[in-house]
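Undergrad: have a look; sequence and predicted model below, questions after that.
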Amino acid sequence: MQAACMECGTQVGLERKPMQYHCGICGGILRIVHDFSQVDAARLKRVFDERRGMRNSIAASGVWRYKELIAPELQDDVVVTRNEGNTGLYEPAPVKDFAGVRRLYLKAQSENPSGSFKDNGMAVAVSHGKWLGYSTFACTSTGNTSSSLAMYAAIAGIQATVLVPSSEVSPNKVLQTLAYGATVNTFGGTYDDGIRWLSINAEQQGMYVCNSVNPLRIEGQKSIIFELAHDLEWQLPDWIVLPGGALSNAAALGQGLHDLYTLGFINRLPKVAVIQAEGASPFHRMVAASHRTLTPEPKPSTRASALNIGNPPSWLKALRMLEMTEGVTAAVSDAEIMEAKACVDRSGIGCEPASAAAVAGLRKLVRNGIIAPEETAACILTGSMLKDTDAIREFHMDGVPSAPPLLRNTIRSVTLSSCDGIMVK
């Protein structure tokens, strides 16, 4: 298994310990390099179709179904899976009308077994670490990564150790991580501080790092775009819109689109829009200013906790993806995010605040004339609404000033009477 540096092109082998996450020459981030010279796209399309009906093999997974394009070197006996992927694709009319486009798909990665898109990448990262012989797996997280790692570690019977900032993190995600049995360490700092600590200490402590600095995480997350394209019979919409925190999903989307287009699975590239929260938008600010180097946000702050990242590790990969797809970025306020979330929730699908940033961003880009109303789009919903129930309570019950009255719902106090029925107080 080979990787290459994004900066200088140095080749790095990933077949043995210690796992390498950065180039030993220039410190650049790595990407997996595949030899697809023998790939027959037409044959693989038939194989992928056949695997969709399988239930008692690793092909039942929406990740491992596409193993030839993700990690063909891994033997089946090291694969860790919980039938991740296989998430729904929906076209709710209320959300389409809210966003203002002709046709809108929602790809609900929130339906993954741990409740977020992180499962697509984590299945591959943990399998690779197991292949290398690691017994301790680690990450720093605002919540979704830690709960996903904890789940796969429990399935594989290995130890997970996670670092979680002590503030601006959803308690639901931390509780989920605890329930799966991981060792949870909170610290007084940001996600970026945790990443720095792991980069210095992980190798010495024998830990396999499962954050997006790990190129195998990105490979697994490619399956999201593979499955979306497969769902749509290999005809993607005009735009794909997704939220951007650590930017691992944007990086994976770009690699997946590159692979599908190069191999002939799709005949054109959609444009991509990466949406950040205004309080944590270093990538958007860099792109808007036409800069080539990211300036970190030292104190990121947003209600969408999964986006609360000031120094996204995968920014360079995300930038290359935008250039390849002629894509754009946008930043939306917390109020816009919560309004979009309420709309998605009321459509019967639901999502966490970070996911709703994609819908809010799509609406903003349509209103600003960047995306035309007659175009089609797909939004990636990255996390379940139950990942952050505090956000639901704040919006509907605590009287958040920005909550639109038509979307706010409240609990009513009633009196039950056998004669008079329900009488509202």
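TA: Yes, it's here.

Undergrad: please count neighbours and contacts with C-alpha atoms only from this point.
TA: Fine.

Undergrad: so Thr302 touches Gly279, yeah?
TA: Yes: using CA atoms under 8 Å, Thr302 is in contact with Gly279, at 5.3 Å.

Undergrad: now for those two: what residues contact both?
TA: Taking CA atoms under 8 Å, 6 or more residues apart in numbering as the criterion, Thr302 and Gly279 both touch Asn308.

Undergrad: break down the protein into its helices, ranges please.
TA: 41-51, 93-99, 118-132, 144-156, 171-179, 191-201, 215-231, 248-263, 282-288, 315-325, 334-346, 353-367, 389-396 (DSSP state H).

Undergrad: touching the last one from outside, list them.
TA: Residues outside helix 389-396 that contact it (CA under 8 Å, 6+ apart): 170, 172, 338, 353, 400, 403, 408-410.

Undergrad: tell me the angle of it relative to helix 171-179?
TA: Angle between the axes of helix 389-396 and helix 171-179 is 160 degrees (criterion: axes from the mean of the first three to the mean of the last three CA atoms, to 10 degrees).

Undergrad: count the neighbours of the residue lying closest to Asp345 once chain neighbours are set aside for me.
TA: Nearest residue to Asp345, sequence neighbours excluded (CA to CA, 6 or more residues apart in numbering): Cys351, at 6.4 Å. Other residues within reach of Cys351, judged by other CA atoms under 10 Å, total 28.

Undergrad: dump the residue contacts of Cys351.
TA: Applying CA under 8 Å, 6+ apart, the residues near Cys351 are 110, 341, 344-345, 381-386.

Undergrad: got another one to weigh against that:
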Amino acid sequence: MRFQCTDCGDELPIDQARNPYTCSCGGLLDIVHDFRSVDTDQLKREFDNRLSDRMSPYASGVWRYKELIHPLLPEPYITTKYEGNTGLYTSSAVASYVGIRELKLKAQSENPSGSFKDNGMTAAVSHGRYLGYTKFTCTSTGNTSSSLAMYAALSGSSSFVFLPERGISLNKVLQTLAYGAHLISFPGTYDDGIRFSELYSEALGLYVCNSMNPFRIEGQKSMIYEIAHQLRWQLPDWIVVPGGALSNATALGKGLKDLHDLGFIDKLPNIAVVQAEGASPFHEMMEAGGNKLKPQTNPSTRATALNIGNPPSWKKALHYTMRPNHSVTVSVTDTEIMDAKAKVDRSGIGCEPASAASVAGLRKLVRQGVIDKESTAVCILTGHVLKDTDAIQEYHLDVDTKGKFANVFHNSELEWTKIRQFVEAAQ
């Protein structure tokens, strides 16, 4: 393993670069593995054997694939809550709504803190502990903070969370408070908090666990390893992922490259990265055919986890994920997101608004003819249905914002005839 700068290409030994993992040129550092000694067939057998593990670190859906994520980390430093191990569901109702032949939904929402962030956070906190840190930090609109607070508490460490005053979900903030994080609410945006962390975290003795931390990306690669493993190493035509900070998109592309280079899979699927229209700088760059992202100073979307105007991992996502002729980006409206969320919720799987962007984006790409109706796809659902209960109330119950697929209370006396009529009429 070694570090490599995503900007200038300079390399550093794995023990010579520390938080916040930026190169002297200002670029972000990436982790490069040397997999030349990896025996793919032996690893496949080992991964299968670990599926029956229940109590060791290898019972984790992340550390099951330790050899591809952080082979050098000593086991005693692994901080795990058996994250990963999330469901991969088939839903004919959501597939019909999208207009595609076969669709599976990867419910990263089933992680211990309720979001995909756990896949990466277990790796970041574990490595931080290995380096000797006991204080961890992040800037967050919600999911990152609750995940960090959980793992810090689990390891007996402390966490310091920088939280923008606006564009957040109270549910996630309360979860973060419950896990014992020290919360600093500040005026400004997510991007302001990131800049502060880059400048002052090391002086404050804080280990940064935002997606600029390359170990976050390594942990999040397990998402695609697990999908491939669940599908017996036969991936679908398309994988669709929401794009906020773009760490998930980066991890997806990087993990797929690992699997293909090592021979776990024989072909690479196409990738679609979905952003909300009010916070879509990466999509705007790709649509314009450029390679320089123009940050949005005032991002705005109801999908709070996507409310990021200057995604830290955009260069990594560009490098690993946006392969020519095999990857696309798309932006969707908040209305499209919330309608897709209603369909996912009604399927019995459920998700937060940002998760539903993947389903809304897939539907839009099918309707545009970019994705063929006979294709197969997996949509990544990134957060739990209860991560933003205000969004549920607004969509279903608020008069001014009630959605197209809103469900409602039925007011009735407990009288046999009235209830029977209601039950018989209901679908």
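TA: Nice, I can see it. Computed from a predicted structure; not experimentally measured.

Undergrad: what's the TM-score once they're superposed?
TA: A TM-score of 0.96 describes the superposed chains when it is computed by TM-score structural alignment, normalised by the length of structure 1; 421 aligned residues with a CA RMSD of 1.5 Å.

Undergrad: circling back to that earlier point, compare the contacts of Cys351 of structure 1 with structure 2 and list the ones that remain.
TA: Retained in structure 2 by both residues aligned by TM-score structural alignment, their matches' CA atoms under 8 Å are the following of the contacts of Cys351 of structure 1: 110, 341, 344-345, 381-386.

Undergrad: so Cys209 of structure 2 sits against Cys138, correct?
TA: Yes: the pair Cys209 of structure 2 / Cys138 is scored as a contact, 5.4 Å apart, by CA under 8 Å.

Undergrad: settle it for me: which of the two has more neighbours?
TA: Set Cys209 of structure 2 next to Cys138 and count neighbours by other CA under 10 Å: Cys209 wins out with 27 against 24.

Undergrad: quick one, what contacts that one?
TA: For Cys209 of structure 2, the contact set (CA under 8 Å, 6+ apart) comprises 121, 124-125, 136-138, 148, 216.

Undergrad: filter the kept ones among the contacts of Cys351 of structure 1 down to the ones in strands?
TA: Among these, the ones falling in strands (DSSP state E) are Leu381.

Undergrad: which one of the kept ones among the contacts of Cys351 of structure 1 is nearest Glu15 of structure 1?
TA: Comparing the kept ones among the contacts of Cys351 of structure 1 against Glu15 of structure 1 with CA to CA picks out Thr382 as the nearest, at 30.5 Å.

Undergrad: what about that closest one, distance to Pro243 of structure 1?
TA: Distance, Thr382 of structure 1 to Pro243 of structure 1, using CA to CA, to the nearest Å: 8 Å.

Undergrad: between those two, what contacts are shared?
TA: With contacts taken as CA under 8 Å, 6+ apart, Thr382 of structure 1 and Pro243 have 354-355 as neighbours in common.

Undergrad: how near is Lys45 of structure 1 to Gly85 of structure 1?
TA: Distance from Lys45 of structure 1 to Gly85 of structure 1, by CA to CA: 17 Å.

Undergrad: how about Leu257 of structure 1?
TA: In this structure, Leu257 of structure 1 and Gly85 of structure 1 are 17 Å apart, going by CA to CA.

Undergrad: before we move on, back to that, which one of the contacts of Cys351 of structure 1 is nearest to Ile422 of structure 1?
TA: Closest to Ile422 of structure 1, out of all of these and judged by CA to CA, is Asp345, at 26.6 Å.

Undergrad: what lines up with the closest one in structure 2?
TA: If you follow Asp345 of structure 1 across to structure 2 using TM-score structural alignment, you land on Asp345.

Undergrad: show me the contacts for Ile58 of structure 1.
TA: 64-65, 76, 79, 81, 83.

Undergrad: so how many other residues sit close to the residue in structure 2 that Phe187 of structure 1 lines up against?
TA: Matched by TM-score structural alignment, Phe187 of structure 1 corresponds to Phe186 in structure 2. Using other CA under 10 Å, Phe186 of structure 2 is surrounded by 14 other residues.

Undergrad: quick one on the thing from earlier: can you put the contacts of Cys209 of structure 2 in CSV and add distance to Lys294 of structure 2?
TA: Output for the contacts of Cys209 of structure 2, formatted as CSV (distance: CA to CA, whole Å):
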residue, distance to Lys294 of structure 2
Met121, 28
Ala124, 28
Val125, 31
Phe136, 30
Thr137, 26
Cys138, 23
Leu148, 29
Arg216, 24
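
Undergrad: nearest to Thr417 of structure 2, of the residues you listed?
TA: Proximity of the contacts of Cys209 of structure 2 to Thr417 of structure 2 (CA to CA) peaks at Leu148, which lies at 52.7 Å.

Undergrad: which residues touch the closest residue to the closest one other than its chain neighbours?
TA: For Leu148 of structure 2, ignoring the flanking residues on the chain, the nearest one in space by CA to CA, 6+ apart is Met121 at 6.3 Å. By CA under 8 Å, 6+ apart, the residues touching Met121 of structure 2 are 147-148, 151, 209, 216, 219.

Undergrad: just among these, which is most surrounded?
TA: Neighbour counts for the contacts of Met121 of structure 2 (other CA under 10 Å) peak at Leu148, which has 32 neighbours.

Undergrad: isn't Val328 of structure 2 up against Val273?
TA: Yes: proximity of Val328 of structure 2 to Val273 meets the contact threshold set by CA under 8 Å, at 6.4 Å.

Undergrad: give me the more crowded residue out of these two.
TA: Between Val328 of structure 2 and Val273, Val273 has the larger neighbour count (other CA under 10 Å), namely 27 against 21.

Undergrad: residues in contact with the more buried one?
TA: Counting by CA under 8 Å, 6+ apart, Val273 of structure 2 makes contact with 240-243, 249, 327-330, 358.

Undergrad: related to what we said a few turns ago, quick check, nearest of the contacts of Met121 of structure 2 to Ala305 of structure 2?
TA: Closest to Ala305 of structure 2 out of the contacts of Met121 of structure 2 is Ser147 (13.3 Å), distances taken as CA to CA.

Undergrad: distance of the closest one from Lys341 of structure 2?
TA: As for Ser147 of structure 2, its distance to Lys341 of structure 2 is 22 Å (criterion: CA to CA).

Undergrad: who's more crowded, Lys45 and Gly85 of structure 1?
TA: A count of neighbours by other CA under 10 Å puts Gly85 above the other of Lys45 of structure 1 and Gly85, at 26 against 16.

Undergrad: aligned to that one, what sits in structure 2?
TA: Using TM-score structural alignment, Gly85 of structure 1 pairs with Gly84 in structure 2.

Undergrad: for that match, give me its contacts.
TA: Residues in contact with Gly84 of structure 2 (CA under 8 Å, 6+ apart) are 60-62, 108, 110-111, 118-119, 222-223, 226.
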